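J.: Here is a sequence together with a model predicted from it:
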Amino acid sequence: MAKCGVCYRQCEIPEDGRGFCGVRGCINGTIRPLNYGKITSIALDPIEKKPLSMYMPGSLILSVGSYGCNLRCPFCQNYDISWSDYAYKLEDDARFMSPEELAGMARMYKNQGNIGVAFTYNEPLIGYEYVRDTARLVHDRSMKNVLVTNGMASLDVLKELIPHIDAMNIDLKSFTDYFYDELILGNRKMVMNFIKEAVKHCHVELTTLIIPRENDTVREMELLSSWIASLEDVYGGKSGKDIPLHISRFFPRFNMTDREPTSVDLVYKLADVARKELTNVFTGNC
């Protein structure tokens, strides 16, 4: 048995077992990412889809995903590769790509406008070793690395990755412990600590999906945006007020089909609330 230190769960994993995320396993008493190099999704995407609106806009980026996640969002749009019960079915069919192969593919697409690699689709931090190893090689080829993450990982994981990451989009899914603890089985404090440190080291944009009757009040947006604005030592000599926030519209999906899509008017209203604290607020799915 060995303990995994990636997120707050600190899973005690028995020999040949797996942690909550479904991909970190114990082999010969050592924790290893069982999804290392196993790719389920790959596409050349506009960088705005990550979403990143203020980092190299107009660029394309080779976006890759594996499987597994350390959250259980009932509204997940990629549940088939993120929720362990579904992701296991893809394990044997996933395509193995070594870090060298993926970095080489990124370089091959450079003449089509590709700027590098985005680690996205599922949660990349549960397989951070592959991100680290690949991102080093992408940098060696003078290209960029982007991380799209839920931010629920330890600062030790961030410390290993940050020298190799140029930009991140991090979900700040809510500003209540209930939302994290009960709805998505996460830990808000860990995510906030991750964001607080990440903004010091690279370009960071944040995303909040507005879900009716869950995180859609003016008061919560006031608290969330005020906290972002209070962040210090932001990369590039900026302030917390300059950190971009994407406020996105929810649509019923997966295990959350018991409510209507978020009102467009409400998304715009909450964006105006956030703009009282933040300079760069964007709306999505509207």
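T.: On my side now, so go ahead. Numbers count the residues shown, from 1 in each chain.
J.: going forward, measure contacts between C-alpha atoms and count neighbours the same way
T.: Fine.
J.: can you pull out the helices in the stretch 1-150 of the chain?
T.: Under the criterion DSSP state H, counting those that start in this stretch, helices of the stretch 1-150 of the chain are mapped to 79-82, 84-87, 99-108, 128-140.
J.: putting a second one here so we can go through both:
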Amino acid sequence: MKTICPVCMHHCQLAEGQVGRCRGRQNQGGKILPINSGVITALALDAIEKKPLRHFYPGRLILSVGSFGCNLHCPFCQNARIAMAGRRDVEAMILSPEELARRAEGMRHQGNIGLAFTYNEPLIGYEFVVEAARLVQDRGMKTVLVTNGSATPEITRQVLPHIDALNIDLKGFTQEVYENLGGTLEVVKAFITQAVDAGCHVELTTLVVPGLNDDPGEMEAMARWIAHLSPDIPLHVTRFFPAHLMWRDDPTPLSTVYGLAEVARGSLNDVYEGNMGL
């Protein structure tokens, strides 16, 4: 008997012991449970601008935590070492939500404002995110979610009450782009809309990959859609550098990023170019 995973658009049908496409959830006794809960592969005190967030506590630091696994398979993944990995592929420490919240609170004297779930796709282990975020908020600190937004509305409703700010990857604005990455554009659009409607602080990021999503018309359509939600939503238009399966490709030309950012400014008030270093 197979059980359907409720977390994302894949709705993986898993037999006993089988792991889903995300590599982070497994059928255990007829229940689909996260196997990456508390499995910490990365932990760092980062500038909030690295998430990237420009309009949420600028100039401050936030404890950033990652695990393993992702429900997309982007060939340009910047964190493929953990995002494309399974449990046996990573070195990790085990931290409970309570231990993580205590670490976040213990770094207040260093300027830490809270906890950011990032590096891999946090929502494949949404249960851990909810529990840790709740404990951090109980301590009067802030929570941040950096996500690809590929989660069902039901899961999203459980997560958003415990999140103060999000940076959501909007990989492109055609279903063809998302099919190349193993995702669904409408699912991500619905996730963004839910986050905005919930009153969370929302910023968006589009990594511009040559030949994938660098069409000005696509950027214009994307920016108009974002502006329909609010023209004040910040958009980060960032530059691709060779990584993962595209390690032999050239970086995105600077002129392409600047040009697409200018297109987006036709509809949005706050557009930022990112990863522009040589």
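T.: Nice, thanks for sending it over. These numbers come from a predicted model, not from an experiment.
J.: Mind checking the helices of the stretch 1-150 of the first structure for the one nearest to E214 of the first structure?
T.: Ranking these by proximity to E214 of the first structure (Cα to Cα) places helix 79-82 first, at 19.6 Å.
J.: with the second structure superposed, average distance for the closest one?
T.: Comparison of helix 79-82 of the first structure with the second structure after fitting gives an average deviation of 0.6 Å (mean Cα distance after the TM-score superposition for the first structure).
J.: re the thing from before, next, format the helices of the stretch 1-150 of the first structure as JSON lines and append distance to S226 of the first structure and mean neighbour count.
T.: Listed next are the helices of the stretch 1-150 of the first structure as JSON lines, based on distance: least, Cα to Cα, whole Å; neighbours: other Cα atoms under 10 Å:
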{"stretch": "helix 79-82", "distance to S226 of the first structure": "31", "mean neighbour count": "23"}
{"stretch": "helix 84-87", "distance to S226 of the first structure": "35", "mean neighbour count": "17"}
{"stretch": "helix 99-108", "distance to S226 of the first structure": "38", "mean neighbour count": "18"}
{"stretch": "helix 128-140", "distance to S226 of the first structure": "30", "mean neighbour count": "20"}
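J.: N122 of the first structure is nearest to which of these?
T.: If you check each of the helices of the stretch 1-150 of the first structure against N122 of the first structure by Cα to Cα, helix 79-82 wins as the nearest, at 5.2 Å.
J.: so what does the closest one touch, helix or strand wise?
T.: Counting contacts by 3 or more Cα pairs under 8 Å, 6 or more residues apart in numbering; DSSP states H and E, helix 79-82 of the first structure is packed against helix 84-87.
J.: N280 of the first structure -> the second structure?
T.: Under the alignment (TM-score structural alignment), N280 of the first structure maps onto D270 of the second structure.
J.: Could you check how far the nearest residue to L72 of the second structure once chain neighbours are set aside is from V188 of the second structure?
T.: In space, not counting the residues next to it along the chain, L72 of the second structure is nearest to G182; the distance is 5.2 Å by Cα to Cα, 6 or more residues apart in numbering. In this structure, G182 of the second structure and V188 of the second structure are separated by 12 Å, where distance is defined by Cα to Cα, to the nearest Å.
J.: Give me the more crowded residue out of these two.
T.: When G182 of the second structure and V188 are compared for neighbours, V188 comes out ahead with 23 against 14, by other Cα atoms under 10 Å.
J.: ok, the aligned partner of that one in the first structure - contacts?
T.: Taking TM-score structural alignment, V188 of the second structure has V191 as its aligned residue in the first structure. V191 of the first structure is in contact with 150-153, 172, counting by Cα atoms under 8 Å, 6 or more residues apart in numbering.
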